[in-house]
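*Asks:* This is the structure alone, sequence omitted:
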């Protein structure tokens, strides 16, 4: 399953009549240049998780960062990292769900 199919399914599974009325998933461009992904995790298995900003930077054209705070997953990266950033979110969800089984 590709990452866009997965994120669509994840969104649909978490819709509860209320949560989806907010700005649940936002994908925007940033001026570095690059991408920023913000996902509301208040209705998810990782809602209580916190992660300080982690920056992985090889150079100005190869970087990404991620954090979880205030029930929001936030990741940013260079122009070639959009699928990777969404994949980071999927990895976190999969890891937590596997630990709960």
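*Replies:* Nice, I can see it. This is a predicted model, so every value here is computed, not measured. Numbering: from 1, shown residues only.
*Asks:* use CA for all of it now, contacts and neighbours both
*Replies:* Fine.
*Asks:* can you give me the strands for this protein?
*Replies:* Ranges of strands within the chain are 25-30, 34-40, 51-59, 62-69, 72-77, based on DSSP state E.
*Asks:* putting a second one here so we can go through both:
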């Protein structure tokens, strides 16, 4: 299954009439340039699951920083690292 299809399915599974109005997924750009991803874990089956903060810095343009704070998965990365950030989320979300 493609990463984007998996994220669509994960989002759909958590939509319950309320969650998608107050929580959800946000993908935005940074001005350095890069990406910022915010995925609410509140009222999902992975709320409260431990996430070890991750920092990978290969170069000024190839980097990712991911953490979970206040029930929100936050991922930041370089301009070509969007898919990698989303994959970090998927691997973590699927891991027992």
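*Replies:* Now that the structure is in, tell me what you want to look at. This structure is a prediction, so every number in the text was calculated from the model and none was measured.
*Asks:* just to revisit the earlier point, could you dump the strands of structure 1 into TSV and include mean neighbour count and distance to residue 96 of structure 1?
*Replies:* Shown next, in TSV, are the strands of structure 1 (neighbours: other CA atoms under 10 Å; distance: least, CA to CA, whole Å):
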stretch	mean neighbour count	distance to residue 96 of structure 1
strand 25-30	14	19
strand 34-40	20	16
strand 51-59	11	14
strand 62-69	18	14
strand 72-77	24	14
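*Asks:* Throw these into CSV and include distance to residue 8 of structure 1, thanks.
*Replies:* CSV is the format used below for the strands of structure 1 (distance: least, CA to CA, whole Å):
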stretch, distance to residue 8 of structure 1
strand 25-30, 10
strand 34-40, 13
strand 51-59, 24
strand 62-69, 21
strand 72-77, 16
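*Asks:* which one is the residue most central in space within structure 1 nearest to, not counting chain neighbours?
*Replies:* Among the residues of structure 1, residue 89 comes closest to the average C-alpha position under CA atoms, centre = their mean, at 4.0 Å. Counting by CA to CA, 6 or more residues apart in numbering, the nearest residue to residue 89 of structure 1 once its immediate chain neighbours are dropped is residue 73, at 7.5 Å.
*Asks:* Now do the contacts for that neighbour.
*Replies:* For residue 73 of structure 1, the contacting residues are 37-41, 66-67, 89, by CA atoms under 8 Å, 6 or more residues apart in numbering.
*Asks:* could you redo the last one with a cut-off of 7 Å?
*Replies:* 38-41, 67 (CA atoms under 7 Å, 6 or more residues apart in numbering).
*Asks:* Also residue 61 of structure 1?
*Replies:* Applying CA under 7 Å, 6+ apart to residue 61 of structure 1 gives the contacts residue 78.
*Asks:* Nothing else from me, thank you.
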